[in-house]
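Enquirer: One predicted model, sequence on top.
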Amino acid sequence: MKKIAIYGKGGIGKSTTTANLSAAFSEMGLKVCQVGCDPKNDSTRLLLGHICRKTVLDVVRDNDAITSEDIVHTGYNQISCIEAGGPEPGVGCAGRGIIVALEKVRELNVLSDMDAVLYDVLGDVVCGGFAVPIREGYATDIYIISSGELMSLYAANNIAKGIKRFALRGVVRLGGIIGNSRNTLNEKKLLQEFAARLNTYLITFIPRDSIVNEAENKRQTVIQYAADSDQAKVYRKLANMVLHNAKMTVPTPMDFEELEALAEKYGSKN
């Protein structure tokens, strides 16, 4: 089983990328489950065609005796979709909610027959709850999504620190940086060097394309909405690379001054 976690700064495109990866894997004939680890419970929206109406925490709050059917929802191309959910706004810790939800998923053994499980995780490894997929062995192959924007790189570097910490005492490894373009200056070159500094590589560079927004407005992945588009081909190629990736590493994060200097190096037309 491939156990994959996708991390990155909030708003960088984690859910969109993860959902398109899930769709591409399902096209390969794999049995796929996507697990949303964000209290907004919108990770699987493009696969289900709507916001998940029952998260794991919703079900747990309502009923102690639950079954896998209560928390697993079927989406596009028979992809299994699970949303961890979170506490009511202003009440409780969202990270703690992730812990409770994933423990329930493990207890019910709903992932045992999957070929690929993808965890879409809120990009905050400062809180222990969001580190659970890599800390507790739910995922072993970690990918970080980043653009060439400084704060996106800063978040990615912090995530790499967390991955390094857990990699040194387990099997978790960094599989690469997924570049999600924001059309910043020298963006691809910057991401290539950033990845190299982290002891990994830029596994793909996803171009900015309006068809992504079109698909999202239709509540679909690009794979479903525009199956023959160039953007769909990018996601399929990424899925194939992730499935067969053997370049798994322990990252070497930078200090902030080094990161700033790197961004400055590529942030000029000269």
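Expert: Perfect, thanks for sending it. None of the values given here were measured: they were computed from a predicted structure.
Enquirer: make it CA atoms for all contacts and neighbour counts henceforth
Expert: Noted.
Enquirer: Touching, Gly8 and Asn157? I think so.
Expert: No. Counting by CA atoms under 8 Å, Gly8 sits too far from Asn157 to count as a contact (9.5 Å).
Enquirer: so which strand or helix has Gly36?
Expert: strand 32-37 (DSSP states H and E).
Enquirer: Also Leu47?
Expert: Counting by DSSP H and E, the element that carries Leu47 is helix 45-48.
Enquirer: Excluding residues flanking it in the chain, which one is nearest Arg208?
Expert: Ser181 (5.4 Å; CA to CA, 6 or more residues apart in numbering).
Enquirer: do Asp58 as well
Expert: Closest residue to Asp58 apart from its sequence neighbours, by CA to CA, 6+ apart: Gly85 at 7.1 Å.
Enquirer: Now do the SS call for that neighbour.
Expert: Of the three states, Gly85 takes coil according to DSSP: H, G, I helix; E, B strand; the rest coil.
Enquirer: Now do it against Lys2, distance only.
Expert: Applying CA to CA, to the nearest Å, the value for Gly85 to Lys2 is 23 Å.
Enquirer: Tell me which of these two has more neighbours.
Expert: Relative neighbour count places Gly85 above the other of Gly85 and Lys2, with 25 against 16, counting by other CA atoms under 10 Å.
Enquirer: show me what contacts the more buried one?
Expert: Going by CA atoms under 8 Å, 6 or more residues apart in numbering, Gly85 touches 36-41, 55-58, 97-98, 101.
Enquirer: Filter the residues you listed down to the ones in strands?
Expert: The subset of those located in strands under the criterion DSSP state E comprises Gly36, Cys37.
Enquirer: For Gly128, state which of the contacts of Gly85 is nearest.
Expert: Relative to Gly128, the closest of the contacts of Gly85 is Ile98; by CA to CA it sits at 9.6 Å.
Enquirer: Touching, the residue nearest to Arg208 and Ile206? I think so.
Expert: Yes. Taking CA under 8 Å as the contact criterion, Ser181 and Ile206 are neighbours in contact, 5.9 Å apart.
Enquirer: also this one, for the comparison:
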Amino acid sequence: MKTVAVVNQKGGVGKSATTLNLGAALAEVGRRVLLIDLDPQGHLTKALGLQAAPEHANMAKALLGQWAGELAELVTVYRDNLTVVPTSEDMFLLEPQMYAKTGREYLLSLLLDAMRPAFDYCLIDCPPSLGALTDDALVAARTDAEREGWVLIPVEAEDSSLDALRLLLRQINTLQTVLGIRVPIAGLVANKYDARRGRIATSTLEAYRNHPTLRLLEVIGDRKEVREAWRLHQPVVEHAPNSEAAGWYRNLAKEIEAR
């Protein structure tokens, strides 16, 4: 199983939409995909039209070692080849408890190791912060002799996204140094792009294209099909399979598959 952490501490950049639509594009070509909603706000869970996980059986309990059941009981089958671990209300209280755990950075990774044979890809929708949950997702997306993973960074074509990107790269470098691990970055995906917004949008996109160390994998335009699919709790490739937007997500899936 290859693990992709969809990360950016800046809110509103399209992390959940990227996770959902990339996952659906991979599932469309027969890949067995697990989506994990690690964001306490639960945007991915809501976008799929799912309910939050029950208080007695959820990812938060599993991360803290308070779930004695089978991990398979924590997942919800959404479509063929597309399975989801929804968020739960107690995710809001999880991070302070994680900080008290020894080896807290590896809690999610250990859980995913047990699920590895059942899936081809695991996509993790991260919260808009650089706290313990994001650290765990980054560590779970490491590459070593036993596992393969990457970080995918959704961005918008605006100056504040460039600033957030610099902070995120610093956090990833710190984790790699402190823990002695390798966390590869697959690249960037620019969301909600509209050249009509003027010079800030176009110049920022150009800065992403010319980044010295990161690849811009795909540009997702600001299209009504993406917004419609979100409101209808559907992936774009299902709601508007022949649209330009669906093609962008299929291209992004090909980029991930090619790694």
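Expert: That came through, no problem. Since the structure is predicted, the reported quantities are computational estimates derived from the model, not experimental observations.
Enquirer: Work out the TM-score between the chains.
Expert: Superposed pair, TM-score by TM-score structural alignment, normalised by the length of structure 2: 0.80. Supporting alignment: 241 aligned residues with a CA RMSD of 3.0 Å.
Enquirer: hmm, who's touching the helix holding Leu47 of structure 1?
Expert: Residues lying outside helix 45-48 of structure 1 but in contact with it, judged by CA under 8 Å, 6+ apart, are 16, 19, 23, 51-52, 73-76, 79, 81, 216, 219-221.
Enquirer: Tell me the counterpart of Leu38 of structure 2 in structure 1.
Expert: Counting by TM-score structural alignment, Leu38 of structure 2 corresponds to Cys37 in structure 1.
Enquirer: give the contact list for that match.
Expert: Ser43, Glu83, Ala84, Gly85, Ile98, Tyr119, Asp120, Val121, Leu122, Phe130.
Enquirer: who wins for neighbours among those?
Expert: Neighbour-wise, the contacts of Cys37 of structure 1 (other CA under 10 Å) top out at Glu83, 33 neighbours.
Enquirer: In contact with that residue, which residues?
Expert: Each residue near Glu83 of structure 1 by CA under 8 Å, 6+ apart is listed here: 35-38, 41-44, 52, 54-56, 71.
Enquirer: What does it correspond to in structure 2?
Expert: Under the alignment (TM-score structural alignment), Glu83 of structure 1 maps onto Pro86 of structure 2.
Enquirer: got it, and Ile144 of structure 1?
Expert: With TM-score structural alignment as the criterion, Ile144 of structure 1 matches Ile153.
Enquirer: Which helix or strand contains that match?
Expert: According to DSSP H and E, Ile153 of structure 2 maps onto strand 148-155.
Enquirer: Contacts for that strand, please.
Expert: 1-8, 13-15, 18, 138, 140-143, 161, 165, 183-191.
Enquirer: quick one: which of the contacts of Gly85 of structure 1 has the most company?
Expert: Using other CA under 10 Å as the neighbour test, the contacts of Gly85 of structure 1 are led by Cys37, with 31 neighbours.
Enquirer: who touches stretch 164-183 of structure 2?
Expert: For stretch 164-183 of structure 2, using CA under 8 Å, 6+ apart, the contacting residues are 8-10, 130, 135, 138-139, 141-144, 149-151, 155.
Enquirer: Just the buried ones among those, please.
Expert: Listed as buried from the contacts of stretch 164-183 of structure 2 are 8-10, 130, 135, 138-139, 141-143, 149-151, 155; burial here means 16 or more other CA atoms under 10 Å.
Enquirer: and which of these is nearest to Arg209 of structure 2?
Expert: Minimum distance to Arg209 of structure 2 across these is 12.1 Å, recorded for Val155 (CA to CA).
Enquirer: mind listing the helices in the stretch 101-250 of structure 2 by residue range?
Expert: In chain order, the stretch 101-250 of structure 2 shows helices spanning 107-115, 132-140, 159-179, 199-209, 224-231, 236-239, 244-257, with DSSP state H, counting those that start in this stretch as the criterion.
Enquirer: tell me the contacts of Gly14 of structure 2?
Expert: Pro154, Val155, Asn191.
Enquirer: Which position in structure 2 pairs with Thr200 of structure 1?
Expert: Under the alignment defined by TM-score structural alignment, Thr200 of structure 1 corresponds to Leu214 in structure 2.
Enquirer: Show me what the helix or strand encompassing Tyr7 of structure 1 packs onto, helices and strands only.
Expert: With elements taken from DSSP H and E, the one containing Tyr7 of structure 1 is strand 2-8. On a contact count with 3 or more CA pairs under 8 Å, 6 or more residues apart in numbering; DSSP states H and E, strand 2-8 of structure 1 meets helix 14-27, strand 116-121, strand 141-146, helix 150-167.
Enquirer: Would you mind putting those into a markdown table with distance to Lys188 of structure 1 alongside?
Expert: Compiled in a markdown table, the helices and strands packed on strand 2-8 of structure 1 are given as follows (distance: least, CA to CA, whole Å):
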| stretch | distance to Lys188 of structure 1 |
| --- | --- |
| helix 14-27 | 17 |
| strand 116-121 | 24 |
| strand 141-146 | 11 |
| helix 150-167 | 13 |
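Enquirer: Could you identify which of the helices of the stretch 101-250 of structure 2 is most buried?
Expert: Taking mean count of other CA atoms under 10 Å as the contact definition, the stretch among the helices of the stretch 101-250 of structure 2 with the greatest mean neighbour count is helix 132-140, which reaches a mean of 25.
Enquirer: could you give the angle of that helix to strand 121-125?
Expert: Orientation of helix 132-140 of structure 2 against strand 121-125 (axes from the mean of the first three to the mean of the last three CA atoms, to 10 degrees) gives an angle of 160 degrees.
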